[in-house]
Structure formats: C-alpha cells, structure tokens
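Chemist: got a sequence here, can you model it:
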Amino acid sequence: MTLCELLIYLDRESGYPVLDGDCEETIKKALAGSHKDVLTGRIVAAMAASVDATTAAVPILRAQATTALGPLRLKAMRDDVSGHDLKRMERTVHAIDGAFNEEALAARKP
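Modeler: Next comes the predicted model:
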C-alpha cells in the first residue's frame, strides 16, 4: 500500500477528514505544520517521516504506520488532551488496521 492509498482510506473511513488537498499537498502541509487540522497534520507527518516520504507514492507497511503514531499516542495520554483527541487517535489506529486488513483480504480473492 502506498502512503497516498492509506491517506485516502483514512480520509474515507476514520470519521475525520485527513486530506488537505490531494495526497501530495496533504503530506507537504503536514510536514510544514500547516495542515488544516493540527492533530491530523501531526499524524500524517509522523507516518510520512517514518517512510522518509518524498512522494505520496512511497510504500508504507502496517507496522511503519502504527509505530509512527506511538510517540503521538503516548504524548496524548501523558498530556492533558481532550477525550475527543484521544478517541481520534484510537480511531485512526483502528482505521489503519482496517486498511491493511482489506488489502490482505483483497489479495486472497481468486
């Protein structure tokens, strides 16, 4: 799966808008700290950094995506963030699992 495919899936399935323009724009804005949503920007930036993304077409693995969010999740739990933001982080992790589960199931179909 590419980072772009994952971002599109998360935008569609997480319940929260992820894309801020197309995939390339979203990554650039996230890495620059100018994504329209601060938390989502941090999530996208962490995943992009985990694969040294120079383009949205870079492959990303489930482990890379979820591991990238680890420090953000720990910081959110340690700091006094809203329950809403904690829920968003958890929904994002579940949506990442869903994306890779669907990809694996699609690969098994004859």
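Chemist: drop to CA atoms for contacts and neighbour counts, all remaining ones
Modeler: Fine.
Chemist: top helix in the chain by residue count?
Modeler: Longest helix in the chain, counting residues (DSSP state H): helix 83-108.
Chemist: by contact count, what packs against that one?
Modeler: Under the contact criterion of 3 or more CA pairs under 8 Å, 6 or more residues apart in numbering; DSSP states H and E, helix 83-108 touches helix 3-13, helix 62-78.
Chemist: using TSV, lay out these together with mean neighbour count and distance to D85.
Modeler: Output for the helices and strands packed on helix 83-108, formatted as TSV (neighbours: other CA atoms under 10 Å; distance: least, CA to CA, whole Å):
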stretch	mean neighbour count	distance to D85
helix 3-13	20	16
helix 62-78	15	8
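Chemist: run this one through as well so I can compare:
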Amino acid sequence: MATVADLQARTEYDLTTGQQARAAVLIADASALARARVPDLPDPPPATAPGVICTAVLRALAAPPDGNKSETVGGHSRTAAHAGGGLYLTDDELDLLRPPIPAPRGVFSIWTV
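Modeler: The predicted structure is shown next:
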C-alpha cells in the first residue's frame, strides 16, 4: 500500500540502504496488518493508505530497537507514546482505511402522536 519512496518523501532524513531494506519489510508488515484489521479494505486501497502505512512505519522506525519504553540520558528523557512500541495502527488510522459508510437511502415514515 506504500513504497520506500513514499516513506522517504515523508521524512527529512535520508534513509541508508539498511534502513530502506528494513522499511520495505515494515511496509509489507503494516500493509498486511491493515488488511487483517480492515477486512473490507477496498481494492485499490483509498488514497489515504500510503500516508497511513508510512506513519505507522516511521513510528516503528523511531521506536527504540531494544524495546525500552523510556530512557533517560543526563537531563534528557524520552518516553514511548505506545506501551507496545513497534509497528501498530491507531483506531484513527484504521478509520482512514475503511470504506465510507453509505448515506441512508430510501423512503421512510415518521409517526407523530
């Protein structure tokens, strides 16, 4: 649902060859996760898909590789926003992948008393 080029366009850092290889794997994993969590995902996916997938991958790339939830070095402290760390999709991101809910159509009656 996204490419390494899509990911590179969304960050100001130049990805090394090793980071590009890891990003490709994470993009495939995030895409599979999205398909599993949104069974009615349209084909082709919505235009929001590359951004959603890249956001999840960038979040995973920023997570500490050793799984620490927080770290402190001198006066600087960093805490992960998600206790699970790693690769995940938020509910809002999943909503961006779901097909829109169709508006109700047809005739109906309103009874008054």
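Chemist: TM value for the aligned chains?
Modeler: The TM-score (TM-score structural alignment, normalised by the length of structure 1) is 0.31; 54 aligned residues with a CA RMSD of 3.8 Å.
Chemist: returning to that earlier point: and the helices and strands packed on helix 83-108 of structure 1 as a markdown table, adding distance to D97 of structure 1?
Modeler: A markdown table is the format used below for those (distance: least, CA to CA, whole Å):
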| stretch | distance to D97 of structure 1 |
| --- | --- |
| helix 3-13 | 10 |
| helix 62-78 | 7 |
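Chemist: roughly how far apart are L72 of structure 1 and L7 of structure 1?
Modeler: 17 Å (CA to CA, to the nearest Å).
Chemist: meant to ask about E25 of structure 1
Modeler: Plainly put, E25 of structure 1 is 12 Å away from L7 of structure 1 if you go by CA to CA.
Chemist: stretch 7-19 of structure 2 spans what distance, first to last residue?
Modeler: Chord length of stretch 7-19 of structure 2, first to last residue, is 11 Å (CA to CA).
Chemist: and if you look at stretch 70-84 of structure 1?
Modeler: 18 Å.
Chemist: name the residues that touch that stretch?
Modeler: 42-43, 85-86, 89 (CA atoms under 8 Å, 6 or more residues apart in numbering).
Chemist: which among those count as buried?
Modeler: By neighbour count, with 16 or more other CA atoms under 10 Å, these hold 42-43, 89 as buried.
Chemist: okay, these in TSV with distance to F100 of structure 1 next?
Modeler: Below are those laid out as TSV (distance: CA to CA, whole Å):
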residue	distance to F100 of structure 1
R42	21
I43	17
M89	17
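Chemist: let me know the closest of those residues to T67 of structure 1.
Modeler: Nearest to T67 of structure 1 out of those is I43 (CA to CA; 11.1 Å).
Chemist: look up how far I96 of structure 1 lies from the closest one.
Modeler: 11 Å.
Chemist: before we move on, back to that, and the angle from the longest helix of structure 1 to helix 62-78?
Modeler: Between helix 83-108 of structure 1 and helix 62-78, the angle comes out at 170 degrees (axes from the mean of the first three to the mean of the last three CA atoms, to 10 degrees).
Chemist: buried sites along helix 83-108 of structure 1?
Modeler: 88-89, 91-93, 95-100.
Chemist: what angle sits between that helix and helix 3-13?
Modeler: Here the directions of helix 83-108 of structure 1 and helix 3-13 differ by 120 degrees (the same axes, to 10 degrees).
Chemist: give me the distance between helix 83-108 of structure 1 and the centre of its chain.
Modeler: In this view, helix 83-108 of structure 1 has its centroid 9 Å away from the chain centroid, taken as CA atoms, centre = their mean, to the nearest Å.
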